[in-house]
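**Student:** got a sequence here, can you model it:
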Amino acid sequence: MELIIIGVLVLLVIFGVAQYNRLIRLNITVDEAFAQIEVQLKRRADLIPNLVETVKGYAKHEQGTFDAVVAARAKSTSASTVADVAAADGALTNALRGLLAVAEAYPDLKASSNFLSLQEELSTTENKVSFARQFYNDNVRSLNTAVKTVPTNFFAGFAKVTARDFYEVENAADRNVPNVKF
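**Tutor:** Below is the predicted model of the structure:
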């Protein structure tokens, strides 16, 4: 009888350790996924100065648009929480739409190989940002499900793991990828 009790206790400890480790792994995966969003947003932010300078060469009188893009880029590089990053990401997307709308009015710019290269790079980066957002939200869903369901919810406090926020764009207009077709 004593051996059975010891065996059950050992199984309970093993089960508890497995649940604890699962929560820690899920939490680390969410952190990693958020870091990937930041990497892709940084990549996009690094493209913007070149894009702005290229467009500036053709559209010198559009200073307000350029200033909006630069300000949005500055906000996007300084945001740190999920909500702040998502808000800055949305603002930058809107500013880029304005910049690309300006570019639409300049046929010489649309034919520029430098601009076309930057446009392609931006389009590729937008796809990577979209994938990184989805990957993050998938991992947040898995973590939140584990934190809120039995039996792992009993171990969440002990593991100091809590539900995380999803990456959500601010408004419906931000949900669209910028139109970079020229």
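**Student:** going forward, measure contacts and count neighbours with C-alpha atoms only.
**Tutor:** OK.
**Student:** and the residue nearest the centre of the protein?
**Tutor:** Closest to where the C-alpha atoms of the chain average out (Cα atoms, centre = their mean) is Ile37, at 3.3 Å.
**Student:** quick one: contacts for that one?
**Tutor:** 129, 132-133, 136 (Cα atoms under 8 Å, 6 or more residues apart in numbering).
**Student:** mind doing that once more with 7 Å?
**Tutor:** Ile37 makes contact with 129, 132-133, according to Cα atoms under 7 Å, 6 or more residues apart in numbering.
**Student:** same check, this time on Thr125
**Tutor:** 40, 44 are the contacts of Thr125 under Cα under 7 Å, 6+ apart.
**Student:** at 8 Å instead, please
**Tutor:** Taking Cα under 8 Å, 6+ apart, one finds 40, 43-44 in contact with Thr125.
**Student:** if I look at it, how far off is Ile37?
**Tutor:** Distance, Thr125 to Ile37, using Cα to Cα, to the nearest Å: 11 Å.
**Student:** how about the helices in this structure?
**Tutor:** 2-58, 63-78, 82-104, 107-111, 113-148, 153-159 (DSSP state H).
**Student:** could you dump the contacts of Ile37 to JSON lines with distance to Thr145?
**Tutor:** Putting the contacts of Ile37 into JSON lines (distance: Cα to Cα, whole Å) gives the following:
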{"residue": "Val129", "distance to Thr145": "24"}
{"residue": "Ala132", "distance to Thr145": "20"}
{"residue": "Arg133", "distance to Thr145": "18"}
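**Student:** if any of the residues you listed are buried, put those into a ChimeraX selection.
**Tutor:** Here is the ChimeraX selection string for the buried members of these, based on 16 or more other Cα atoms under 10 Å:
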select :129,132,133
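**Student:** list just the nearest of the contacts of Ile37 to Glu53.
**Tutor:** The shortest gap between Glu53 and any of the contacts of Ile37 belongs to Val129, at 22.8 Å (Cα to Cα).
**Student:** now show me the structure for the sequence below, then we'll compare the two:
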Amino acid sequence: MDFLIGNIGLILFILLAVVLVFWAISTYNQLIRAREFVRNSMGQIAAQVESRWDALQNMIEGTKQYAEYEAETLESITSQRASLGQNASVSEVNKDDQLFNQAMGRLMAVGESYPDLKASSVYQETLKNVDRYEQQVRQSRMIFNDTVTKYNRIIQSVPSNIIASLFNFTKESYFENTETKTEMPSWS
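**Tutor:** Got it, this is the predicted structure:
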């Protein structure tokens, strides 16, 4: 008993150290989970963007029988794009969007020049698919921004910011509205 009373400071110090270690581990794991949610959200965007490009590629194939030159131009635009993944940055996704909108604009102009193409069921169905994927991309961006908000809040809040800075967790960027993104595109 005398040993406990004499060493109460040491016992309290050990208990405090154990609590701090468990807190640090818990906080680190929370940061890892939040970062993985951000990466998963970007992966969802990448999957939707790929589907959107696949639908566009179907339209390009359908265009070949009407306007070979335009199909080649559109294929050159699609060849410029880089594949996106869960580690893609917001700026890479925005660049991909610009290429997609450029290709879609060209394709719409071809549709206007060739009424038979525009009236074809494949063209109309593919337009619906492109629009559906565009809506899913928009929804995925909103989820991504929500996920980034939660992650950024954790790494900036006291005391978790201590662990975040020790292990180099950095803020993530948001998708921001631009003039071209304020309205849903109208492909039809």
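**Student:** buried only: go through the contacts of Thr125 of structure 1 for me.
**Tutor:** By 16+ other Cα under 10 Å, these give 40, 43-44 as buried.
**Student:** and stretch 2-16 of structure 1, how far out from the chain's middle?
**Tutor:** Distance, stretch centre to chain centre, for stretch 2-16 of structure 1: 43 Å (Cα atoms, centre = their mean, to the nearest Å).
**Student:** what residues of it count as buried?
**Tutor:** Gly16.
**Student:** same check, this time on stretch 103-122 of structure 2
**Tutor:** 103-104, 106-107, 110-111, 117-118.
**Student:** for Arg141 of structure 2, what is the corresponding residue in structure 1?
**Tutor:** Aligned against structure 1 by TM-score structural alignment, Arg141 of structure 2 finds its counterpart in Arg133.
**Student:** scratch that, Thr27 of structure 2
**Tutor:** Under the alignment (TM-score structural alignment), Thr27 of structure 2 pairs with Gln19 of structure 1.
**Student:** next: Met42 of structure 2.
**Tutor:** Under the alignment (TM-score structural alignment), Met42 of structure 2 maps onto Phe34 of structure 1.
**Student:** now do Val130 of structure 2
**Tutor:** Checking with TM-score structural alignment, Val130 of structure 2 has Leu122 as its match.
**Student:** that older thread, give me the nearest residue to the match of Arg141 of structure 2, chain neighbours excluded.
**Tutor:** In space, and not counting its chain neighbours, Arg133 of structure 1 is closest to Ile37: 6.2 Å by Cα to Cα, 6 or more residues apart in numbering.
**Student:** neighbours around the match of Met42 of structure 2, how many?
**Tutor:** Phe34 of structure 1 has 22 neighbouring residues, counting by other Cα atoms under 10 Å.
**Student:** what about the nearest residue to it once chain neighbours are set aside, distance to Gln40 of structure 1?
**Tutor:** Once flanking residues are discounted, Phe34 of structure 1 sits nearest to Tyr136: 5.9 Å by Cα to Cα, 6+ apart. Going from Tyr136 of structure 1 to Gln40 of structure 1 by Cα to Cα gives 12 Å.
**Student:** ranking the helices of structure 1 by burial, who's on top?
**Tutor:** Highest mean neighbour count among the helices of structure 1 (mean count of other Cα atoms under 10 Å): helix 82-104, with a mean of 21.
**Student:** now that one on structure 2. Mean distance?
**Tutor:** Average distance, helix 82-104 of structure 1 versus aligned residues of structure 2 after superposition (mean Cα distance after the TM-score superposition for structure 1): 2.2 Å.
**Student:** now do stretch 20-29 of structure 1
**Tutor:** Mean for stretch 20-29 of structure 1 is 0.9 Å (mean Cα distance after the TM-score superposition for structure 1).
**Student:** list the contacts of that stretch.
**Tutor:** In contact with stretch 20-29 of structure 1 (Cα under 8 Å, 6+ apart) are residues 139, 142-143, 146-147, 152, 155-156, 158-159, 161.
**Student:** next, count neighbours for Ala163 of structure 1.
**Tutor:** Ala163 of structure 1 - counted by other Cα under 10 Å - has 16 other residues nearby.
**Student:** circling back to that earlier point, now, which of the buried ones among the contacts of Thr125 of structure 1 sits nearest Val177 of structure 1?
**Tutor:** Arg44 (12.8 Å).
**Student:** what does that closest one align to in structure 2?
**Tutor:** Checking TM-score structural alignment: Arg44 of structure 1 goes with Arg52.
**Student:** what's near enough to touch that match?
**Tutor:** 129-130, 133-134.
**Student:** and which of those residues is nearest to Tyr174 of structure 2?
**Tutor:** Glu134 (18.2 Å).
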